[in-house]
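# Mind looking at a prediction? Sequence and model below.
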Amino acid sequence: MDQAALRTLIGQLADDLGWLEQHARTQPLHVAQAAELHYAGALVRNVVGPFLEGHAALPLHVAVVGGAGAGKSTIANMLCGAVLAESNPQAGFTRHPVAYAPASGAVNWPSSLGFLGTMQRLSKPEPSSLDADVYQVRRVSEEAGQFGVLDKFLVWDCPDMTTWAATGYVPRLLEVTALADVIVFVASDERYNDEVPTQFLRLLLRSGKMVVVSLMKMREADAPAFVAHFQREVLDKMPARAVATLTVPHLTPAQVVDPCRNAPVYRVPIVNQIFVLGEPVQAARQRTVRSATSYLMSHQQHLLGVARDDLLALEGWRQRVREGQMEFDNRYRREFLTTERFRRFDEALVRLLELLELPGVGRFASLTMDVLRWPYTWTKKLFASAFARPEASSMPERQVLENGLAGWIDHLRKEAASQTGKHPLWEHVQHGFSAGLGNTIKDRFNESFRGFQLSLGDEVERTARKIYEDLEKNPLALNAIRGGKFTAEVTTILVSGGAILYSGGLALPFVAASLAMAPLSASVIQMLTEFFGSQYVDFHREQTRARQQALVAQHISTPMADWLTSWPTTGGSAYERLQSILGRFPHNLQQMEAAVQAAMM
């Protein structure tokens, strides 16, 4: 993958995570997850992006973080080797990140798009209490920083996360901690297990950061017990282990003024630990990149969990659409197909029965059979007129479909109204109906109905005509059926005549029975012919109903359901962006992981 494609990939991942973060902030249940999404986006922009662009490993970054008044600035001074960070008894004095770098040489800053988010670098020194979306770099002379780690690391003194104003600058803290190769987590004896710092520590360890814990402000005699207590109450409950836990007890006034020279017993272990984690430099940077990539890959479902409620709401919408489609199809079958007789099939039955009579000269023989069947024909008509019920006229097809569509729309309107307040999606649907969604649905129906009519064409006429045209096109089969029917009728007459001759006319009851046998047999044969003919025609009638139902589904209900299902995720809505992110995010992460692995080979 070339550099342009890599930049596009990293930019898209960062943009998607940023959008998910903003989306999480609009949902009360997911506000807490917004910080994790911001952190994940910062890992992509500040760690993975610069690495894939070939940025140099130096300088490494060490970030000092912790709650208000924990002693972060004191630790930052120890790491710098000079009293530089503004220690202040006011909790939460530092409100933007301050980086300390050697005075000699330029800092090798990545030029990656989105590096450190929206923070701007200050062009001149400002107090650490400046509450703005900025960061600054303060230079440290070689002499002043000789006891620190500045030859390999930039030391970041970070804002705290527990004061009343902290929510405004936590994003700045997330940017720097994502960038950092090593984290020094500072906790005091007074507030060692505050909820927010503990959650932050959990996030750092879960993402694979190298974390050194520095416990502050206890009595020196209590240090071992405090370390054991902190280990048991905090660290043992974390998803990963901290690299080390060091202590800095209450300092004397002289040590507070210059902890670098006056408190070496506490400074040296911290400095040494940081140096160890930075050796060798290239391996340290690759470890940071590898941990970031592993965290993003293993936690992608958790990061996308902010969309869980949206997915459930979208599935609920799809279910309502399917319910409406099912009722639409059932209503069409119930109110039109079931009641529609398709009279053309009755005409086809008459034509079929006529075909089975003998043609030409044989027509006279068929007329003779008609005379014999006259009692049956007359009786059938009598019973048909006596027991016939007036047929209910079926509603016009288009009206049935329009009524079904109106019911479908009403169903969706009612569901949206009943679900309002449960998820913003339903408010989006209601707003859509207010803005003319119902009219749009009707317009799409009219267009689909025209396509349905074109496909339907002369379906009934063609199927009905096919019933007898197949026989007309196959003379052998037609003549075989005609011959078989006529042979059966003639055979019954001959049998009756033979019976009369055999009796010699002597037994009158037997003669009468034999005479009655001819019309009865002819009637039974005709009855069977009509029965099988009507069964054959009814089979094709039902096939036509099924095909017509399928055509309605193909041209009207299924396209309408598909369009309604996807409607919330179209038109530039938030759900369209969400759908796009959910579709591409896993694939983009896999591409990023493959690119990182290739770059490390």
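Received, thanks.
# switch to C-alpha atoms for all contacts and neighbour counts from now on
Fine.
# Surely Phe345 and Arg541 touch.
Yes: look at Phe345 against Arg541 with CA atoms under 8 Å: they come within range, at 6.8 Å.
# Need the residues touching each of these two.
Contact with both Phe345 and Arg541 is made by residues Ala464, according to CA atoms under 8 Å, 6 or more residues apart in numbering.
# show me where the stretch 401-550 of the chain has strands.
Using DSSP state E, counting those that start in this stretch, the stretch 401-550 of the chain contains no strands.
# Put this next to the previous one:
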Amino acid sequence: MQKDGTVRNALLVSSGDGPCGPALRQFLARLEKCYLRKDEHLAKTGAARPADHRRNLYSLQLANLRLRWLTLSAAPPQITVIGPTQAGKSSVINWLLGESAAVASPLAGFTRHPQGFAYGYEGTAVSTLHRYFEPLQPRPISELPAEDFRFFGFEPVRAGLPRLGCPVTVWDTPDFDSIDSERYRDGLLRAIALSDLLVCVLSKDKYADQSVWELLAMIEPLGIPGLICLNKTPAAAAETVVRSLTGKWSQMRRDATPPIVALPYLGADALEPPGVDALVDAARTLLRQTDRPRQPLGLQRFLRANWENWLAPVRVEQKAQQEWRTLVGRTVASANRIYRRDYLDHPHHYETFQRALAELLTLLEIPGVARVLTQMRRIMTWPVRQIGQFGRRWRPDAANLGSEQSVLQQTALHVMLTLRQEVAEIAENATETRPWWLALGRELGRRQAVAIDLFSQAASAYAREFEPEVEKTAHALYDRLGEHPAVLNSLRATRVTTDAAALAVGLHTGGIGLQDFVIAPAILSLTSLLTESALGHYVQRAAEDLKRRQAAAVSGLFDDHLAANLLRLPEDMPYDTGFFIPVDVIEAAERELAGTSRTS
């Protein structure tokens, strides 16, 4: 038993922090949750579960379970016995152990939970197994509920050693080929993921089943040593079945065919068929060859083998998200062009530079006269201002007609309507991503009113925040005028007469505000004098510079308070089959995976 003791010591070595870095571990866990959420959605809606989705889910669960096992303190050797229904798994377990531990039944699907039979254990090893199986809870095998899969079977540690001659846990597992097997597939995967040796029990009638080879092909990259037991195989057919099975193995897997032990039907009075000793010897030999320190390499191979398949639906979704970002960017760029056309470059709507000139008029007031004129304007235009306010309350839409705020609001509405139309067209023509685009279209419609309202509030705040830029332009013009005393004095002399004319016009027209006739003559006079003076070129540059700064500010308004909210819509929309994994998260995981590949 010296070799067995050596094997035991090697297998008890702790795996430390495991084969994966933190970014990779977190990504794998997150990806599994996404697949599970999609799986629950398909089950809830009664939709068919595509074969590639099922395979990706099972292989991803197996990867996370194997990773979990390798990061725990190791326990004695683990043998997992797998196979389809009626293959005789429980009987093979009893022959390996040398006693009747597992309950054999002629009923298909009788075993529905992983069931462990432990020998030569210590307390820490048992607690390790319990931690690994969480949230499943241990129960005596006789007390496992048939329809409740929140448990796994685990008997108290048995005294002595089994027929295998070393401390070991042998796991009986549910089938993987019955109609109900999807319901308890999790227990099977948990038992496979912790195994140091897989014993695949097949029969003459089941060895060629597709479900068998799908499972064997899926677990191949893990590199778990295997042993095939051809149970219930007549001696006359054994050679033919072994040859056929070997050929099938070469077709489905790239590694060498494992040892195959054929066992005939159990005789009526026999406790075990001929050939059991060969089965036990083969299992014992493979256990001696087990090298746990190299198991992380198998997990890394498994991750690399399945990586692109796992990420295929994620990349499809990310392609749709990139298309959405491009669409939003193109539509917001169009919004900037609309704003420039309908406001900045519009001969009647653009008023920002006029406000700067109005501010300049105030700066040009003649000392001693300015205060009197200002008070006179306030007194004489007060009735008109009240009438104007009443008119705005009566027809609020007319007050803002053609104003910057109106243009901004209409442009934002144009953006939302354009996006909804384009999203609907994309969804109609899409195949793989149609549900994603349909969900996005619904969310766009639901959020439109709120988005427009929030943007309008941001636009009002922008208008207030931009006022200092208007004042800055007026002061820059005034400072430049200070360098030309003749022009400045001419403007100041004209300022009094234009103000008097403005007051008269204001009384008769009732106009108020920057677009009204109260200040229009003054601004017209000022504009004419400035453009015809030596400062004409500077005034033009000041007007263009103000317009440029305003265009930049509005572009930022569109980006920060419209585009940014639109780009977040896919993350917030109700979409149960979505992954929503950022590209940088995947890239960080791939860097760690590439790093472990180089070090291995």
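Alright, I've got the coordinates. All figures in this text were calculated on a predicted structure; none of them were measured in a lab.
# where does Gly153 of structure 2 land in three-state SS?
strand (DSSP: H, G, I helix; E, B strand; the rest coil).
# Pull the contacting residues for it.
So Gly153 of structure 2 contacts 113-116, 138-141, 144 (CA under 8 Å, 6+ apart).
# where's it relative to Leu488 of structure 2, distance?
Distance, Gly153 of structure 2 to Leu488 of structure 2, using CA to CA, to the nearest Å: 97 Å.
# Then Thr497 of structure 2?
For Thr497 of structure 2, the distance to Leu488 of structure 2 - CA to CA - is 15 Å.
# Same check on Ala543 of structure 2?
Distance from Ala543 of structure 2 to Leu488 of structure 2, by CA to CA: 19 Å.
# that older thread, more neighbours: Thr497 and Leu488 of structure 2, which one.
Using other CA atoms under 10 Å as the criterion, Thr497 of structure 2 and Leu488 rank with Leu488 on top: 17 against 11.
# Structure 1: which residue goes with Thr71 of structure 2?
Correspondence of Thr71 of structure 2 to structure 1, assessed by TM-score structural alignment: Gly49.
# which SSE is that match in?
Using DSSP states H and E, Gly49 of structure 1 sits within helix 49-52.
# Give me the residues contacting that helix.
Here helix 49-52 of structure 1 has contacts from 6-7, 10, 110-112, 289, 595-596, 599, using CA under 8 Å, 6+ apart.
# Next SSE downstream of the longest helix along structure 1?
The single longest helix within structure 1, with elements called by DSSP state H, is helix 508-552. Downstream of helix 508-552 of structure 1, the next assigned helix or strand under DSSP H and E is helix 558-566.
# And that next one, how far out from the chain middle?
Distance of helix 558-566 of structure 1 from its chain centroid, counting by CA atoms, centre = their mean, to the nearest Å, is 16 Å.
# compared with structure 2, how much does that helix deviate?
Once the two models are superposed, helix 558-566 of structure 1 sits on average 2.0 Å from its counterpart in structure 2 (mean CA distance after the TM-score superposition for structure 1).
# Tell me which residues of that helix come out buried.
Buried residues in helix 558-566 of structure 1, defined by neighbour count with 16 or more other CA atoms under 10 Å: 558-561, 564-565.
# Confirm that Leu373 of structure 2 sits in a strand.
No: applying three-state DSSP, one finds Leu373 of structure 2 to be helix, outside a strand.
# counterpart of it in structure 1?
Checking with TM-score structural alignment, Leu373 of structure 2 has no match.
# For the nearest residue to Leu373 of structure 2 once chain neighbours are set aside, which three-state class applies?
Nearest non-adjacent residue to Leu373 of structure 2, counting by CA to CA, 6 or more residues apart in numbering: Asp499, 7.8 Å away. The three-state label given to Asp499 of structure 2 by three-state DSSP is helix.
# I'm done for today, thanks for sticking with me.
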